[in-house]
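S.K.: No letters, just coordinates:
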């Protein structure tokens, strides 16, 4: 599988700290306080840096450490608004805050589509996936007005069948040709806290599965489709996710792992995992 394009990776140096201002969060295990959307976080400094960045987890802001804008922050700041900032240009602040999550959703869809384009088994779908990727790029490059009216739910509904078809080809093609039994299908299943240590989940369909706090130590998750799977506090120590499909940096960061966890080469290893 190919490495996602560089524009789908966050570059905080070229962003106006949009994730720290535009997005709301509620006081919970992930955030120490309530914050409405459009209001700067109390930890944000005047130079758009986090004043407690090194201590986010111990300060009650675990949610910040697992968020990944997939490049939406710098795109909105540098491309959509031409380098302007909500600080220096209050007239564009509300539009920036509204557009940021839209571009983030477009980039997430592109992340999945770009990964599907790297699957040899889905070669027959590549022309349609290429078209989808180009359309998503074009939409993300739109004006603020265009983006504010963009229906990302409708786009997801259009793209999802392509991604599911690509996933099925990558996960089950060879097994079916060899007459083997199909992989586990736990799409949307509740496996919260499940004891799945050493589980054979190679090629499994885990789309949207609830794996919160599940014990997945030493599980074989190669080729498993993890689109939207909730991996918060899942124990991935020793697990093999090397060829896992549609896994995002945020999902990995929300889970627990260490140096024995095998992850796809295209993804960064969470800095808070034990080494």
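M.R.: Nice, I can see it. As the structure is a computational prediction, the values presented were derived from the model and not from experiment. Residues are numbered from 1 along each chain as shown.

S.K.: switch to C-alpha atoms for all contacts and neighbour counts from now on
M.R.: Will do.

S.K.: which residues in the stretch 1-150 of the chain form helices?
M.R.: With DSSP state H, counting those that start in this stretch as the criterion, the stretch 1-150 of the chain has helices at 62-66, 72-74, 93-117, 126-140, 144-148.

S.K.: Compute the inter-axis angle for the next helix or strand after the last one and helix 126-140.
M.R.: Looking back up the chat, that one is helix 144-148. Next along the chain after helix 144-148, taking DSSP states H and E as the criterion, comes helix 152-177. Interaxial angle of helix 152-177 relative to helix 126-140 (axes from the mean of the first three to the mean of the last three Cα atoms, to 10 degrees): 160 degrees.

S.K.: What ranges does the stretch 151-275 of the chain have for its helices?
M.R.: In the stretch 151-275 of the chain, the helices defined using DSSP H, counting those that start in this stretch lie at 152-177, 249-254.

S.K.: any idea which of those is most buried?
M.R.: helix 249-254 (a mean of 21; mean count of other Cα atoms under 10 Å).

S.K.: Report the distance from that one to the chain centre.
M.R.: Taking Cα atoms, centre = their mean, to the nearest Å, one finds helix 249-254 lying 7 Å from the centre of the chain it belongs to.

S.K.: by contact count, what packs against it?
M.R.: Counting contacts by 3 or more Cα pairs under 8 Å, 6 or more residues apart in numbering; DSSP states H and E, helix 249-254 is packed against helix 62-66.

S.K.: which residues touch the helix it packs on?
M.R.: 29-31, 56-57, 249-251, 253-254 (Cα atoms under 8 Å, 6 or more residues apart in numbering).

S.K.: which residue sits farthest out from the middle of this protein?
M.R.: Centroid-distance maximum for the chain: residue 179 at 34.0 Å, with Cα atoms, centre = their mean.

S.K.: what's the closest of the helices of the stretch 151-275 of the chain to residue 3?
M.R.: Closest to residue 3 of these is helix 249-254 (Cα to Cα; 12.6 Å).

S.K.: if I pick residue 69, what's in contact with it?
M.R.: Neighbours of residue 69 in contact, by Cα under 8 Å, 6+ apart: 9-10, 19, 104.

S.K.: Take the helices of the stretch 151-275 of the chain and write them to TSV, including distance to residue 73.
M.R.: Shown next, in TSV, are these (distance: least, Cα to Cα, whole Å):
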stretch	distance to residue 73
helix 152-177	17
helix 249-254	15
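
S.K.: alright, now check it against this:
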């Protein structure tokens, strides 16, 4: 990834959706198919039938009841307001001819990917164990932030996969450092040693198919669950402290009374897609989903 002119790093609040400052871009740019997540089909570039003239959602308080669960677990990581207010200077897609509106939708999809990377990089910079990587992480964050502010035509042509590959290599290293530090600390406390002089049991479940898995009360401290399929898994009472969850699919996973304190690269959409309870322990920066049981 080429160096780009630096700028101020985004605050965490800028990496969360602010629908009041967006022109309903996710409700137009993205397609969805009739399924358990969406009640109807919608083509990319076509406004959702529930989108109001003021760009608000006409059924926002009833999305789950009306069959639009997919909308409740989606987060653009702040791409909507950035594209609406910064990239296009406050001009909405309804005021633009067809090709210009399509450009806005293409840019939104690109910037959404970049904003997600900014979220992960910001999280990595908050990891004490990743301190040796902080200079590289900071440079990657500055470059990625600068990319989000490129002109629309350049953003539409940006090779997002290449950017993601570069950033992902850093995130992998940051996760490894953090999980290694957690394992060492935990095993020194418990006085355990493993094979080849390494403390603790290896918990590498990266990309594992754990759909519907019975993991009730499982000790998953410091586990690598990157990209794991945990759809409808029973994680009741599981210990997920320090587990790496980047890209893990938690749709309908049961997190009742689970402990996610210090979970690495956890996102709010992952929690929103799961089930939980008042006893589920979350990192301080996250919001307990409204649909979780009391």
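M.R.: Okay, I see it. All values derive from a computational prediction rather than experimental measurement.

S.K.: where does the TM-score land?
M.R.: After superposition, the two chains reach a TM-score of 0.96 (TM-score structural alignment, normalised by the length of the first structure), with 273 aligned residues with a Cα RMSD of 1.4 Å.

S.K.: quick revisit: any idea how far the residue farthest from the centre of the first structure lies from residue 202 of the first structure?
M.R.: 16 Å (Cα to Cα, to the nearest Å).

S.K.: Kindly report the same for residue 230 of the first structure.
M.R.: Per Cα to Cα, residue 230 of the first structure is found 18 Å from residue 202 of the first structure.

S.K.: When these two are compared, which one has more neighbours?
M.R.: Taking neighbours as other Cα atoms under 10 Å, residue 230 of the first structure and residue 202 compare with residue 230 leading, 25 against 20.

S.K.: Nearest to residue 190 of the first structure, out of the helices of the stretch 151-275 of the first structure?
M.R.: Closest to residue 190 of the first structure of these is helix 249-254 (Cα to Cα; 16.7 Å).

S.K.: which part of the second structure lines up with the closest one?
M.R.: Using TM-score structural alignment, helix 249-254 of the first structure corresponds to residues 268-273 of the second structure.

S.K.: Next: stretch 66-85 of the first structure.
M.R.: With TM-score structural alignment applied, stretch 66-85 of the first structure matches the range 73-92 in the second structure.

S.K.: How far off centre is that stretch?
M.R.: How far stretch 73-92 of the second structure lies from its chain's middle: 16 Å, per Cα atoms, centre = their mean.

S.K.: And it, what's buried?
M.R.: The neighbour-count check on stretch 73-92 of the second structure (16 or more other Cα atoms under 10 Å) flags 73, 75-85, 87-88, 92 as buried.

S.K.: same deal with stretch 98-115 of the second structure?
M.R.: Going by 16+ other Cα under 10 Å, stretch 98-115 of the second structure has these buried residues: 101-115.

S.K.: Map residue 172 of the first structure across to the second structure for me.
M.R.: Here residue 172 of the first structure is matched to residue 180 in the second structure, going by TM-score structural alignment.

S.K.: and the gap between residue 232 of the first structure and residue 63 of the first structure?
M.R.: For residue 232 of the first structure, the distance to residue 63 of the first structure equals 10 Å [Cα to Cα].

S.K.: actually residue 111 of the first structure, not the one I typed
M.R.: Where residue 63 of the first structure is concerned, residue 111 of the first structure sits at a distance of 21 Å (Cα to Cα).

S.K.: Tell me which of these two has more neighbours.
M.R.: Using other Cα under 10 Å as the criterion, residue 111 of the first structure and residue 63 rank with residue 111 on top: 21 against 18.

S.K.: In contact with the counterpart of that one in the second structure, which residues?
M.R.: Residue pairing (TM-score structural alignment): residue 111 of the first structure is matched to residue 119 of the second structure. Each residue near residue 119 of the second structure by Cα under 8 Å, 6+ apart is listed here: 12, 15, 77.

S.K.: Might you report the residue contacts of the last one?
M.R.: With contact taken as Cα under 8 Å, 6+ apart, residue 77 of the second structure is in contact with 14-17, 112, 115-116, 119.

S.K.: The first one now?
M.R.: The neighbourhood of residue 12 of the second structure, defined by Cα under 8 Å, 6+ apart, consists of 119, 122.

S.K.: picking that back up, same list, the contacts of residue 119 of the second structure, but as TSV with distance to residue 173 of the second structure please.
M.R.: Formatted as TSV, the contacts of residue 119 of the second structure follow (distance: Cα to Cα, whole Å):
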residue	distance to residue 173 of the second structure
12	22
15	23
77	23
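
S.K.: Identify, from these, the entry nearest to residue 144 of the second structure.
M.R.: Relative to residue 144 of the second structure, the closest of the contacts of residue 119 of the second structure is residue 15; by Cα to Cα it sits at 12.8 Å.

S.K.: so residue 225 of the first structure touches residue 201, yeah?
M.R.: No - Residue 225 of the first structure is beyond contact range of residue 201, at 9.9 Å (criterion: Cα atoms under 8 Å).

S.K.: Show me which of the two is the more surrounded one.
M.R.: A side-by-side neighbour count of residue 225 of the first structure and residue 201, using other Cα under 10 Å, places residue 225 first with 29 against 22.

S.K.: Pull up the gap between the closest residue to residue 68 of the second structure other than its chain neighbours and residue 248 of the second structure, please.
M.R.: What sits nearest to residue 68 of the second structure in space, not counting adjacent residues and going by Cα to Cα, 6 or more residues apart in numbering, is residue 38, at 4.6 Å. Using Cα to Cα, residue 38 of the second structure is found at 21 Å from residue 248 of the second structure.

S.K.: try residue 126 of the second structure
M.R.: 20 Å.
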